[in-house]
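Q: mind looking at a prediction? Sequence and model below.
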Amino acid sequence: MKNKILVIGSINYDLVVYAQRHPIPGETILGNRFYTFPGGKGANQAIAAARLGGNVQMVGHIGNDAFGQELLLNLKKNQVETQLVRKVKEPTGTALITVDAAGENTIIVVPGANATLKKADIDELKDTIREAKILLLQLEIPLEVVIHTIDIAHSFGTTIILNPAPAAQIPIETLRKVTFIIPNECELAFLSGKETDTFANCRQAANYLFALGCQQIILTRGEHGAYYLSQDQQIFAPPFKVSVVDTTAAGDAFIGGLAAALAEDLELHTALFRASAAGALAVTKAGAQTSLPDRIKLETFLSKHQQEVKTTKNQLESNQNYAEIKRSKK
């Protein structure tokens, strides 16, 4: 099916501690709560898109252990196709997450089985990549595999979405082949080597990448909203006002929401609007995949925030019209 969203990425088991604050190096503090959640950026984005109506297939490796079996069942429960999820000898990947009272998190990922994905595995999937409408990638699997996958997908004309997290040095010739690069401010700084402490600096960092041949960037800035950026266009997606509990999977919810909307051939400004709403909903609940909204919850949220929805739509459409006028003058 040509509307398929193919996710090639990590499948992790998250071990999450909630504390009043993050400890400093060498310090021991007491936490408030401890939970385990299914996670991994790849699996998170796959489930985020599937819950919002996307036709999603997951490619990844898990260990032949209890964590892996639980994660596999969870993907199936969320209507993600798992025929290409393989069990390997290495243990299932894990993520150690701490969340403070403000909902801000720090994450250490132990790749485990995720690190066993090879270029040869991707070569076996060329037909699957060719048939996909959208390919979603992150950097919790080996970078050489990501680069190889992008090369193959680009040769087929597949829409490629790359979430460059955790940040890594990616060859510029690879970034040029990506349809949408979706970093946060830290990841944009890493890719560009520029400061991103203000939006003006973020724009300059993006312009630097455009000068090198990158196509389109969607910058996520948390409570400051999201921006679609290209050489001659800028669209701002304002944030929704919500009570923050845990920001762990906000970016994954946004990306999954965007992919689901684009797979339905929705306009870019509408896709950004729905992605922002999905990200906002995700921060109101604890955990990664447990916080990802389904389509009913998203529509209910949009209905309850009608005034914000109206304002956001007007802003997005205004930005879109401005960008079209700007292009027409060139």
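A: Received, thanks. Numbering: from 1, shown residues only.
Q: rest of the way, CA atoms for contacts and neighbours
A: Fine.
Q: could you look up the SS state of residue 243?
A: Recorded secondary structure, residue 243: coil (DSSP: H, G, I helix; E, B strand; the rest coil).
Q: and the residue lying closest to it once chain neighbours are set aside, how close does it get to residue 38?
A: Leaving aside its chain neighbours, residue 243 sits nearest to residue 284 (5.9 Å; criterion: Cα to Cα, 6 or more residues apart in numbering). To residue 38, residue 284 is 17 Å away according to Cα to Cα, to the nearest Å.
Q: looking at those two, which is more packed in?
A: Between residue 284 and residue 38, counting by other Cα atoms under 10 Å, residue 38 is the more crowded of the two (24 against 18).
Q: now for the more buried one: which residues touch it?
A: Shown in contact with residue 38 (Cα atoms under 8 Å, 6 or more residues apart in numbering): 12-14, 71, 74, 288-290.
Q: mind listing the strands for the stretch 151-300 of the chain?
A: For the stretch 151-300 of the chain, applying DSSP state E, counting those that start in this stretch gives strands covering 159-162, 180-181, 217-220, 226-230, 233-237.
Q: just put the ones you listed in CSV and tack on distance to residue 245 and mean neighbour count.
A: CSV is the format used below for these (distance: least, Cα to Cα, whole Å; neighbours: other Cα atoms under 10 Å):
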stretch, distance to residue 245, mean neighbour count
strand 159-162, 26, 22
strand 180-181, 27, 24
strand 217-220, 18, 24
strand 226-230, 20, 21
strand 233-237, 21, 21
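Q: what about versus this one:
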Amino acid sequence: MDKKFLVIGDIDTDLFLKVDHIPTWDEGLLADESQMLPGGKGANTTVQLAALGPKVSLMSCIGDDVFGKIGLTNLKNNELIDTSFIKTTSNPTTYCVMLLDNTGEKAIVVAPSVDIYPSLKMIEDSKCDFSSYENVHIIGLNPSKTLEYIEYLKQFDVSISVDLDSANGSEKQLLSIIDKSDIIFINKQGLHKLIKNVDDDVAVKKLGKKCKNTTIVCTLGSKGVMQVSNKEFTFEKANKINPVDTTGSGDSFIAGWLYVNFCLKDYNVSTKLKFANNCGETLALCLGGQGILLKNPEIGKDKIEFYEPFDAFGYLCNLSIYPFEYEGTIWPTSEQCYQAYKHTDEDYRRKIRECDDIYEVIELGRNVDSGSYDEYRWMTERVDVMYDIVLAKFSQNEDIKRLLLLTGDAKLIEHTKNDDFWGDNFDGTGENQLGKVLMKVRETLRKQSKRVDFESNN
């Protein structure tokens, strides 16, 4: 893929505290879990856009401190992300404390830095060839700097998009930003700061009339998304999900929209909005704003290759840790369950279940001299057993169930040279039985979801 994008925005680090509920005034409570993850709208959008395939540059600034190093390390580990325009300053890196309850709702406290966004001088001195990019995307939470960026970028032949989010700033500044940009992303709260006392669709149409040459994309949270472009209005409803964390969902939506708009131009507006919706919803099933995004939420690729539990599609791997119940027993991984059921002795199965070393698990499973292994029985029923186990895993873990359904009709392939039965033997000559099992499970879950939706509507 030869498309390139540039993001001008922020990098920060997010400290997540999982709590039972968001506290009220003067209330103290203990966090159930804590985790520190890289964040920032600019960095989030960059990571999610790169996950979809194109090369992305991020122009930003950070402090020479632990928070800056956390954010920068994650970006540098991605070969599709160019970090050469990220400058280190003497001021501290911005960080956020996020309180996250069991419903996925959150409260955020930001400790901002003086240098959240790069100065215009940093941009001018960067020697960046802006015209080489398909699109320059600006995080527009600082209206004054955003206007400076836009005025400077107008000399280059490049598309400019701005994420206004909740529309901070004066009405005059915001309308000027919208009018001078090619694409604007704004949420419902921001929209109604500009167009008051009317319904959502009326508001976005009115804003479109004020800024006729700008494509306006307005997200409505769980309701969906609206778009106005060249007087054409489109609404696309959201899918129903049970979010884990909505941090960065808007950034992921924008990444999906930019990708499908500039890289998959043959799709109509409705399909593009569905794609972007799926990107935002997929990220909401993970903690943090830089979880790995699916490379093809329903469209974009016709096959998905997986193998390791920590890669982009690691949840498809039997080694990934998603506990589930099978025949009355809780299993940490589907691999342990599968290896154990090669044997009929309950004590031997328990030994495999309680083993912490996955290599030892596989060795125990392959032990044909255990005294309870029947090769004929196992060779006859192993595919059916694998299907039952994998179905249990995905049925009982809503997050990965949703991710599996979002793969659409893509062919799922265990891509390994180590197995020509369960995998593809790395060259396509293998039977790919695990991939076939996963696709069968996906179809079963899809039918179950449609049946539940039908019953709930009747």
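A: Perfect, thanks for sending it. As the structure is a prediction and not an experimental result, all values here were calculated from the model.
Q: any idea what the TM-score comes out to?
A: Once superposed, chain against chain, the TM-score is 0.82 (TM-score structural alignment, normalised by the length of structure 1); 303 aligned residues with a Cα RMSD of 2.6 Å.
Q: and the residue nearest to residue 194 of structure 2 when sequence neighbours are not counted, how far from residue 98 of structure 2?
A: Of all residues not flanking residue 194 of structure 2 in the chain, residue 171 sits nearest, at 6.4 Å (Cα to Cα, 6+ apart). Counting by Cα to Cα, the separation of residue 171 of structure 2 from residue 98 of structure 2 is 29 Å.
Q: looking at the two, which is more packed in?
A: Neighbour tally, residue 171 of structure 2 and residue 98, criterion other Cα under 10 Å: the higher count belongs to residue 98, 23 against 13.
Q: how is the more buried one assigned, secondary-structure-wise?
A: strand.
Q: that one matches what in structure 1?
A: Aligning on TM-score structural alignment places residue 98 of structure 2 opposite residue 97 in structure 1.
Q: rewinding a little: for the strands of the stretch 151-300 of structure 1, which one sits closest to residue 263 of structure 1?
A: Of all the strands of the stretch 151-300 of structure 1, strand 159-162 sits nearest to residue 263 of structure 1, with 9.8 Å by Cα to Cα.
Q: where along the stretch 351-458 of structure 2 do the helices fall?
A: 358-365, 375-395, 398-405, 433-456 (DSSP state H, counting those that start in this stretch).
Q: comparing those, which comes out most buried?
A: Among these, ranked by average contacts under mean count of other Cα atoms under 10 Å, first place goes to helix 398-405 (a mean of 20).
Q: what does that one rub up against?
A: Contacts of helix 398-405 of structure 2 (Cα under 8 Å, 6+ apart): 241-242, 282, 285-286, 294, 315-316, 394-395, 442, 445-446.
Q: chain center to that helix, what's the gap?
A: 13 Å (Cα atoms, centre = their mean, to the nearest Å).
Q: across to structure 2, which of the contacts of residue 38 of structure 1 hold up?
A: Using both residues aligned by TM-score structural alignment, their matches' Cα atoms under 8 Å, structure 2 keeps these contacts from the contacts of residue 38 of structure 1: 12-14, 71, 74, 288-289.
Q: out of these, who's the most crowded?
A: Among those, the one with the most neighbours (other Cα under 10 Å) is residue 12, at 31 neighbours.
Q: from memory it sits against residue 40, does it?
A: Yes - the criterion here is Cα atoms under 8 Å, and residue 12 of structure 1 meets it with residue 40 at 4.3 Å.
Q: now the common contact residues for the two.
A: Jointly contacting residue 12 of structure 1 and residue 40 under the rule Cα under 8 Å, 6+ apart are 94-95.
Q: so who does residue 260 of structure 1 touch?
A: Neighbouring residues of residue 260 of structure 1 by Cα under 8 Å, 6+ apart: 5, 49-50, 52-54.
Q: swap in 6 Å and give it another go.
A: Residues in contact with residue 260 of structure 1 (Cα atoms under 6 Å, 6 or more residues apart in numbering) are 49, 54.
Q: against residue 45 of structure 1, how distant is it?
A: In terms of Cα to Cα, residue 260 of structure 1 sits 10 Å off from residue 45 of structure 1.
Q: residue 327 of structure 1 too?
A: Residue 327 of structure 1 is 33 Å from residue 45 of structure 1, where distance means Cα to Cα.
Q: ditto for residue 53 of structure 1
A: 13 Å.
Q: give me the more crowded residue out of these two.
A: Neighbours were tallied for residue 53 of structure 1 and for residue 45 using other Cα under 10 Å; the higher tally belongs to residue 45 (33 against 18).
Q: how about the helices in the stretch 201-330 of structure 1?
A: Per DSSP H, counting those that start in this stretch, the stretch 201-330 of structure 1 carries helices over the ranges 250-263, 268-282, 295-304, 306-328.
Q: for residue 206 of structure 1, which of those is the nearest?
A: Residue 206 of structure 1 sits nearest to helix 306-328 of all the helices of the stretch 201-330 of structure 1, at 16.5 Å, using Cα to Cα.
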